[in-house]
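Asks: pasting the sequence and the predicted model now:
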Amino acid sequence: MKSLGKVGVLYGGTSAEREVSLMSGQGVYEALTSLGVDAHLFDTGRQSLSDLIAQQFDRVFIALHGRHGEDGSIQGALELMGIPYTGSGHQASSVAMDKIMTKRLWVQTGLRTPGFRVIRNRDDLQGLTPQLGLPLILKAPNEGSTLGLYRVEREEDLEAAYDEALQFDSVLLAEQFIQGRELTVAVLGGGSDVQVLPVIEIVAPDANYDYEHKYFSDETEYLCPAPLEAACTEAVQLLAKQAYLDVGCSGWGRVDIMLDSDNQPWLLEVNTSPGMTSHSLVPMAAKAVGISYAQLCLSLLQNASCKIGTSGSVADVSDAQE
């Protein structure tokens, strides 16, 4: 593995998802070193960009989640340094991290996503429930791991949920709630070379797939491949692939989808730096097609690159409607 040179595993960071990133990075580091890769952990929350330059990494594996790690910030810095990195480029990462922009893009390209409204202040809560119905979802559009996400069952609970979500973002996303089955689809590669992995169905206690049930609880069930009819599986995978490509993703990612009672899939979001913990879903989907955790890490690292100058698929969303 000497051909890969000195490899940095970027983890930790400063976002609300730091704890998960530390677990992801440790797992990736152990996998790569077990294969003989000269890998080194680098905590972007404790070490500076000048420290990163001084390390003289030949390439890096981004195991960061959330702000400043998944939002295009570190990707842009790596581009300036000329260091190849895993995952999507700075533009796709930035769009995908902002769930409002992602939904605007999908609306413009004709992909099915729940109805939504942007909440910039308390006055924007007026008329929300007649438009989106109840229950509805109120979320911080620049957070992940269900942080800053609230399900509002009653109109009288809306302002309290708004106040809670404001702790994570100053502008919020209100979204139509889709009753149904929770699915996720991992995608590898980019451009014309894309591999869509098996669909996973997530069955959480009381349908509450929150931070605890994502990363620490053993109560959540994961059905891989999801028990869907062949035609439904194909439709879900095709939608996930198109959603991933429309955002301009590359390297790898995970698309979250709700399947309603009519077996219609609805796009929720795309993650450009998914978790790599013991409970994470991309390694689970990869295992279902014979790709081990270590093999997955190595493949992603081997495909690390700088992305500026390459073609993307991010659509012009300037005229998209909310």
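Replies: Perfect, thanks for sending it. Numbers count the residues shown, from 1 in each chain.
Asks: only C-alpha atoms for contact and neighbour calcs from this point on.
Replies: Noted.
Asks: so what's Pro141 closest to, chain neighbours aside?
Replies: Nearest residue to Pro141 in three dimensions, chain neighbours excluded: Lys99, at 4.9 Å (C-alpha to C-alpha, 6 or more residues apart in numbering).
Asks: burial check on that neighbour, number of neighbours?
Replies: Neighbour count of Lys99, defined by other C-alpha atoms under 10 Å: 22.
Asks: can you tell me how far it sits from Thr272?
Replies: 12 Å (C-alpha to C-alpha, to the nearest Å).
Asks: following the strand of greatest length in the chain, which helix or strand comes up?
Replies: In the chain, assigned by DSSP state E, the strand with the most residues is strand 181-190. Downstream of strand 181-190, the first helix or strand assigned by DSSP states H and E is strand 193-196.
Asks: list the helices and strands that next one packs on?
Replies: Packed against strand 193-196 by the contact rule (3 or more C-alpha pairs under 8 Å, 6 or more residues apart in numbering; DSSP states H and E) you find strand 181-190, helix 230-247.
Asks: could I get the contacting residues of the most centrally placed residue in the chain?
Replies: Centroid check for the chain by C-alpha atoms, centre = their mean gives Asn271 as the closest residue, at 1.3 Å. Residues in contact with Asn271 (C-alpha atoms under 8 Å, 6 or more residues apart in numbering) are Ala96, Met97, Gly253, Arg254, Val255.
Asks: which of these lies closest to Arg46?
Replies: Arg46 lies nearest to Met97 out of the contacts of Asn271, by C-alpha to C-alpha, at 22.6 Å.
Asks: from Glu234, how far out is that closest one?
Replies: With distances taken as C-alpha to C-alpha, Met97 is found 26 Å from Glu234.
Asks: who has more neighbours out of the two?
Replies: Set Met97 next to Glu234 and count neighbours by other C-alpha under 10 Å: Met97 wins out with 26 against 14.
Asks: take the one below as the second:
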Amino acid sequence: MIAVLMGGNSAERDVSLNSGASIYKSLKNQNIDCFKFDWLGDNLNQLWAQNFDKAFIALHGRGGEDGTIQRQLEKRNIAYTGSNANASKQCMDKAKTKDIWKQHNLALSPWIVANIGQAIPEIDFPLPWAVKPILEGSSVGISKVEDMSQLKPALKLAFKYDDTVLIEKWIEGSEYTVSILNGKPLPVIQIKVDQGFYDYQSKYISDATQYLCPCGLSNADEKHLQEIALQAFNVMGAKTWGRVDFILDKNNTPYLLEINTVPGMTSHSLVPMAAKASGLSFDELVLAIVNG
């Protein structure tokens, strides 16, 4: 019996409910015993009262992607999909992720970390900057700062979600994403946004956002991106499945952005799209994650 864990109380609750519903439907299609569980943050006792062998974690963001639910399952020796508690916690923290990637000489844009109520450290890289909370996903709370007058409102927005914020050099370029499934990178997807950048609106609401697969890169460049993505995934201790996001600047130099250990599984989501391009149906993808 598989428990599909969904919902949560993060800023990504709605997306998680959609992902969970798609996964549940797929498991049912394959005659796999399963049930949906909407985690509200304080009702885990209701989950433990159920009889199940494995959890499919479809919880995005805080609580579901940061090691919290993983740790609770580990305590009870219950198997679950995806990365373990420690890796999940590291991957969710954008600053920690950058620190680890830097140790492995992976290409990153320069950054600093700012804490609420403290003076901002000196920023020694030029505008524009991206300002983002370190523990949110789905581009929640991100701003582009093009002149100093925009920094204060950008920090105010980011601090609404987190006490710690990342300020990094904004790389102008094209966005690409590489999904990883059971030790192998899937075909690269290029993300083309109608306007602005790939924010929450572009990800989940807009129908103008384009996803190109084939991604338009040469075979050599695509292979290079896949190799970096796999290394970035592995050095974080991530397991089974996930997604690594990049920006390629005008010289086609790749810069790592972030890693997702519980990516979306909705109709707009990128892992199912990449899996389809590699010949896997949605049902086959779900089964591969369950068995991973």
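Replies: Noted; the coordinates are in hand. Note that this is a predicted model, so its numbers are computed, not measured.
Asks: and the gap between the equivalent of the residue nearest to Pro141 of structure 1 over in structure 2 and Phe197 of structure 2?
Replies: Counting by TM-score structural alignment, Lys99 of structure 1 lines up with Lys94 in structure 2. Look at Lys94 of structure 2 and Phe197 of structure 2: by C-alpha to C-alpha, they are 18 Å apart.
Asks: just Thr177 of structure 2 next, same as before
Replies: Note on Thr177 of structure 2: its distance to Phe197 of structure 2, by C-alpha to C-alpha, is 14 Å.
Asks: the more surrounded of those two?
Replies: Ranked by neighbour count (other C-alpha under 10 Å), Thr177 of structure 2 and Phe197 place Thr177 first, with 28 against 20.
Asks: quick one: map the more buried one onto structure 1.
Replies: That one, Thr177 of structure 2, aligns with Thr184 by TM-score structural alignment.
Asks: what sits against that match?
Replies: Each residue near Thr184 of structure 1 by C-alpha under 8 Å, 6+ apart is listed here: Val199, Ile200, Glu201, Ile202, Arg254, Val255, Asp256, Ile257, Leu281.
Asks: among those residues, name the ones in helices.
Replies: Applying DSSP state H to the contacts of Thr184 of structure 1, the entries found in helices are Leu281.
Asks: which of the contacts of Thr184 of structure 1 are buried? Put it as a PyMOL command.
Replies: Listed next is the PyMOL selection for buried residues among the contacts of Thr184 of structure 1, using 16 or more other C-alpha atoms under 10 Å:
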select buried, resi 199+200+201+202+254+255+256+257+281
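Asks: now for Cys112 of structure 2: what does it line up with in structure 1?
Replies: No Cys there; residue 112 of structure 2 is Ile. By TM-score structural alignment, Ile112 of structure 2 lines up with Arg117.
Asks: all strands for the stretch 101-250 of structure 2, in order.
Replies: Assigned by DSSP state E, counting those that start in this stretch, the stretch 101-250 of structure 2 shows strands spanning 111-115, 129-133, 143-145, 164-169, 174-181, 184-185, 189-192, 210-212, 241-248.
Asks: tell me which other helices or strands the second one touches.
Replies: Helices and strands touching strand 129-133 of structure 2, by 3+ C-alpha pairs under 8 Å, 6+ apart, are strand 143-145, helix 151-159, strand 164-169.
Asks: and the last one, how far from structure 1 on average?
Replies: Put plainly, it is strand 164-169 of structure 2. Superposed on structure 1, strand 164-169 of structure 2 shows a mean distance to its aligned partners of 0.7 Å (mean C-alpha distance after the TM-score superposition for structure 1).
Asks: so how far is that strand from its chain's centroid?
Replies: Distance, stretch centre to chain centre, for strand 164-169 of structure 2: 17 Å (C-alpha atoms, centre = their mean, to the nearest Å).
Asks: cool, the longest one as well?
Replies: Computed by C-alpha atoms, centre = their mean, the chain-centroid distance of helix 151-159 of structure 2 equals 22 Å.
Asks: that one vs structure 1, mean deviation?
Replies: Averaged out, helix 151-159 of structure 2 is 0.9 Å away (mean C-alpha distance after the TM-score superposition for structure 1).
Asks: show me which residues of that helix are buried.
Replies: Leu151, Ala154, Leu155, Leu157, Ala158, Phe159.
Asks: need these in CSV (columns: distance to Ala275 of structure 2).
Replies: Output for the buried residues of helix 151-159 of structure 2, formatted as CSV (distance: C-alpha to C-alpha, whole Å):
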residue, distance to Ala275 of structure 2
Leu151, 39
Ala154, 36
Leu155, 37
Leu157, 35
Ala158, 33
Phe159, 36
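Asks: one step back: Tyr24 of structure 2: which of the helices and strands packed on strand 129-133 of structure 2 is closest?
Replies: Across those, closest to Tyr24 of structure 2 is helix 151-159 (C-alpha to C-alpha), at 33.2 Å.
Asks: counterpart of stretch 256-274 of structure 2 in structure 1, which residues?
Replies: Mapped onto structure 1 using TM-score structural alignment, stretch 256-274 of structure 2 spans residues 267-285.
Asks: quick revisit: redo the strands of the stretch 101-250 of structure 2 as JSON lines? Include distance to Pro254 of structure 2.
Replies: Shown next, in JSON lines, are the strands of the stretch 101-250 of structure 2 (distance: least, C-alpha to C-alpha, whole Å):
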{"stretch": "strand 111-115", "distance to Pro254 of structure 2": "16"}
{"stretch": "strand 129-133", "distance to Pro254 of structure 2": "17"}
{"stretch": "strand 143-145", "distance to Pro254 of structure 2": "19"}
{"stretch": "strand 164-169", "distance to Pro254 of structure 2": "14"}
{"stretch": "strand 174-181", "distance to Pro254 of structure 2": "9"}
{"stretch": "strand 184-185", "distance to Pro254 of structure 2": "16"}
{"stretch": "strand 189-192", "distance to Pro254 of structure 2": "13"}
{"stretch": "strand 210-212", "distance to Pro254 of structure 2": "17"}
{"stretch": "strand 241-248", "distance to Pro254 of structure 2": "4"}
